[in-house]
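Novice: got a structure for you, letters missing:
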């Protein structure tokens, strides 16, 4: 492991971009500033219902696991209902209540069956969720209340706006409020932690203006944060190396983008050969099933020859973490063997974020791949959170 809690990122390396594509122009993600202006703050994070949780999403080391419904603010400032889970630690709460880990999950899909709170040992998203559930169980065993949002539109009415930074950030903070309403032993101090799609959400959360201050975001941890997603459509259309492996994520991007902007209709862009995968992504298939369904689909056959990808790419570019102005200490963690979110891409993001905020720590873990990063980085993540709670300033990579 190379720990950048003790080393700085080489900013010269930040010119590397995902897939080696040059010339990417970052559009400042000013959306990070706009959380909370559509739904009045007092109407967000309201607990709507709660029930015992006994499926695979229940963390074994918790004293109690609950599934909850709560209010939040979705795309366009509309009031939404969101589901998620709450795990309560064993033992007596410390003075001030249990500190909170609000987990932003990685890509599962956009169909309702892909919601983490609905996971079962044979569920369609369990191949990924088994990793994150094991990771979260370590946090609750260390005395942290663990809350996990399903995000907007996963298991609830409406589509899931995949990689929409503000929507995700809203649901990440509002589940903390709802959990505190459910159990007052849960404290005000919380940390946003996320992986992949959720890593991008953790960065947007760190950039969001936190109002009201009923809960206190103390720091953010972004594991392999998703970035340069706007390059994926063109990458697939060109059939470049690795395009086949990107297909499950491309179909999730297509349906997720339409959920955020109804004018981005996937059927206007894809061929008849690819259209059934769009429908499966909406209704029944998570990423594991999409990997199987797309195995025999040549990447060059996904988009119609006359498809105008510019509006889709422009929307995706608006959701990049590049351009964010972070407001709380943030630890960015990356696996050196990750081929889905490459070290070069993450170093580029860190270098950009450092130009506006200096409290960023970077850690690269030797030999860790995309999912394996969760397990191998836990101890350093725990130490980072403990440092922040103790008032110690982590070393900066900037």
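Specialist: Yep, it's here. Source: prediction; values computed, not measured.

Novice: use CA for all of it now, contacts and neighbours both
Specialist: OK.

Novice: buried residues in stretch 299-312?
Specialist: Residues of stretch 299-312 classed as buried under the neighbour-count rule (16 or more other Cα atoms under 10 Å) are 299-304, 309, 312.

Novice: okay, these in CSV with secondary structure next?
Specialist: Shown next, in CSV, are the buried residues of stretch 299-312 (DSSP: H, G, I helix; E, B strand; the rest coil):
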residue, secondary structure
299, helix
300, helix
301, helix
302, coil
303, strand
304, coil
309, coil
312, helix
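
Novice: closest to residue 129 among these?
Specialist: residue 299 (27.0 Å; Cα to Cα).

Novice: number of nearby residues for residue 76?
Specialist: 12 (other Cα atoms under 10 Å).

Novice: now the one 3 residues further on
Specialist: Neighbouring residues of residue 79 were enumerated by other Cα under 10 Å; the total is 16.

Novice: that one against residue 73, yeah?
Specialist: Yes: in this structure residue 79 lies within contact range of residue 73 using Cα atoms under 8 Å: 4.9 Å.

Novice: which one of the buried residues of stretch 299-312 is nearest residue 95?
Specialist: Using Cα to Cα, the buried residues of stretch 299-312 come closest to residue 95 at residue 312, 48.7 Å.

Novice: ok, which stretches of the stretch 251-398 of the chain are strands?
Specialist: Using DSSP state E, counting those that start in this stretch, the strands of the stretch 251-398 of the chain run over residues 330-335, 360-365.

Novice: mean neighbour count and distance to residue 140 for these - can I get that in JSON lines?
Specialist: Formatted as JSON lines, those follow (neighbours: other Cα atoms under 10 Å; distance: least, Cα to Cα, whole Å):
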{"stretch": "strand 330-335", "mean neighbour count": "29", "distance to residue 140": "20"}
{"stretch": "strand 360-365", "mean neighbour count": "24", "distance to residue 140": "23"}
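
Novice: put this beside the first:
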């Protein structure tokens, strides 16, 4: 069925003068620029096109992961309900102990806003900083699908921190992976959700949306690491910090999602910085070039943009991104370090408490790993065995 959809879409694209996607070279890891088709199917998670790919652990491309790799373009729905095309990567281990191979939807953390920062591209270039946790899941015999989210690798600005768009892209990545003809995954096989930081928020959103948006998926659990669940608290923590560029990402991403022009807020310097972050720099480059970026040095009135978030229309936008107001139907492991220097641990604790009050089975796994980036190891070390227990059908622990 997917081959029929792909053929129909490519014919339609060719009819309006759009080039059909070329195939990747598995020898070099070079990826074609997949084009958004002219006509999108009505069903979320349909595969629009795919191509073979590669997964390297290092930028020298000396260490190639032994797995089947396919870059895909699939359909999902943005915040406004419009059908859009996004890209991603499906990774399949060569062997597995499972009869029905589970699939884990890996929601990536902050990559940047530029198309070159898309995880599907960075996995092929050996520059993906979350390569090791992805490989760890593959080593367990799980298939893994990694979404690029809206606007990374596809036209438009990445809608960074948009709760609904991110959660839907994660859920539809599972549908797409299960429908991909090139990968032998059961259409109704077991699945799980996993993510840290931005990915933790996207995973939490996907878990909350799944009962109504993707009720047919057999999701066994969700691993949520350091989720930015409440932007009203996270924004003040980020602005002016070593991770100040992330706040600027959020401003651009949410402004795009809600159709707001931020240029009137910014000085000429502020516009240059914002455009540079949006168009040119991935995460590590952005943090190196703009350390301790404070938004008050970018604005025409000299006031930090965090103050604007407290006024209309931004106060409503921020409130709409809050997690914990909806009930996941699956058990959750929520991992968060007390020494997180980006997302305060109390934000994670509050989310766990909100879910507990709704009757969700939640295990809150706190740790004292210093720093937001280093604490990804805590989520992985807790999350991988926790997932194994969910796929084995064991009763999930709770700290509620």
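Specialist: Looks like it came in fine. As the structure is a prediction and not an experimental result, all values here were calculated from the model.

Novice: re earlier: want to throw the buried residues of stretch 299-312 of structure 1 into TSV with distance to residue 212 of structure 1?
Specialist: Output for those, formatted as TSV (distance: Cα to Cα, whole Å):
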residue	distance to residue 212 of structure 1
299	46
300	48
301	49
302	45
303	45
304	47
309	39
312	34
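
Novice: residue 13 of structure 2 matches what in structure 1?
Specialist: Aligning on TM-score structural alignment leaves residue 13 of structure 2 without a counterpart in structure 1.

Novice: tell me, how many residues neighbour residue 13 of structure 2?
Specialist: The tally of other residues near residue 13 of structure 2 (other Cα under 10 Å) stands at 19.

Novice: where's it relative to residue 7 of structure 2, distance?
Specialist: For residue 13 of structure 2, the distance to residue 7 of structure 2 equals 10 Å [Cα to Cα, to the nearest Å].

Novice: and for the residue nearest to the spatial centre of structure 1, nearest residue in space, chain neighbours not counted?
Specialist: Nearest to the mean C-alpha position of structure 1, counting by Cα atoms, centre = their mean, stands residue 198 at 1.1 Å. Nearest residue to residue 198 of structure 1, sequence neighbours excluded (Cα to Cα, 6 or more residues apart in numbering): residue 104, at 4.3 Å.

Novice: next one: residue 145 of structure 2
Specialist: Using Cα to Cα, 6+ apart and skipping the chain neighbours, the partner closest in space to residue 145 of structure 2 is residue 90 (4.4 Å).

Novice: host element of the one you found?
Specialist: strand 83-93 (DSSP states H and E).

Novice: next, the mean deviation of the helix or strand following that strand compared to structure 1.
Specialist: With elements assigned by DSSP H and E, the helix or strand that comes after strand 83-93 of structure 2 is strand 103-107. Once superposed with structure 1, the aligned residues differ from strand 103-107 of structure 2 by a mean of 0.5 Å; criterion: mean Cα distance after the TM-score superposition for structure 1.

Novice: packing partners for strand 103-107 of structure 2?
Specialist: strand 143-147, helix 163-179, strand 190-196, helix 198-213 (3 or more Cα pairs under 8 Å, 6 or more residues apart in numbering; DSSP states H and E).

Novice: counterpart of residue 377 of structure 2 over in structure 1?
Specialist: Per TM-score structural alignment, residue 377 of structure 2 is aligned with residue 375.

Novice: residues near the residue lying closest to that match once chain neighbours are set aside, how many?
Specialist: Sequence neighbours aside, residue 135 is the residue nearest to residue 375 of structure 1 in space, at 6.3 Å (criterion: Cα to Cα, 6+ apart). Counted with other Cα under 10 Å, the neighbours of residue 135 of structure 1 add up to 18.

Novice: now do the helices in structure 2.
Specialist: With helices called from DSSP state H, structure 2 shows them at 2-15, 119-125, 131-139, 163-179, 198-213, 231-238, 244-258, 268-279, 283-289, 305-308, 314-320, 345-357, 376-391.

Novice: can you tell me how far the residue mapped onto residue 74 of structure 1 from structure 2 is from residue 99 of structure 2?
Specialist: Under the alignment (TM-score structural alignment), residue 74 of structure 1 pairs with residue 78 of structure 2. As for residue 78 of structure 2, its distance to residue 99 of structure 2 is 34 Å (criterion: Cα to Cα).

Novice: the more surrounded of these two?
Specialist: A direct count of neighbours by other Cα under 10 Å for residue 78 of structure 2 and residue 99 places residue 78 higher, at 22 against 8.

Novice: contacting residues for the nearest residue to that one once chain neighbours are set aside?
Specialist: In space, not counting the residues next to it along the chain, residue 78 of structure 2 is nearest to residue 165; the distance is 4.8 Å by Cα to Cα, 6+ apart. Contacts for residue 165 of structure 2 (Cα atoms under 8 Å, 6 or more residues apart in numbering) come out as 77-79, 149-150, 159.

Novice: many thanks, have a good one.
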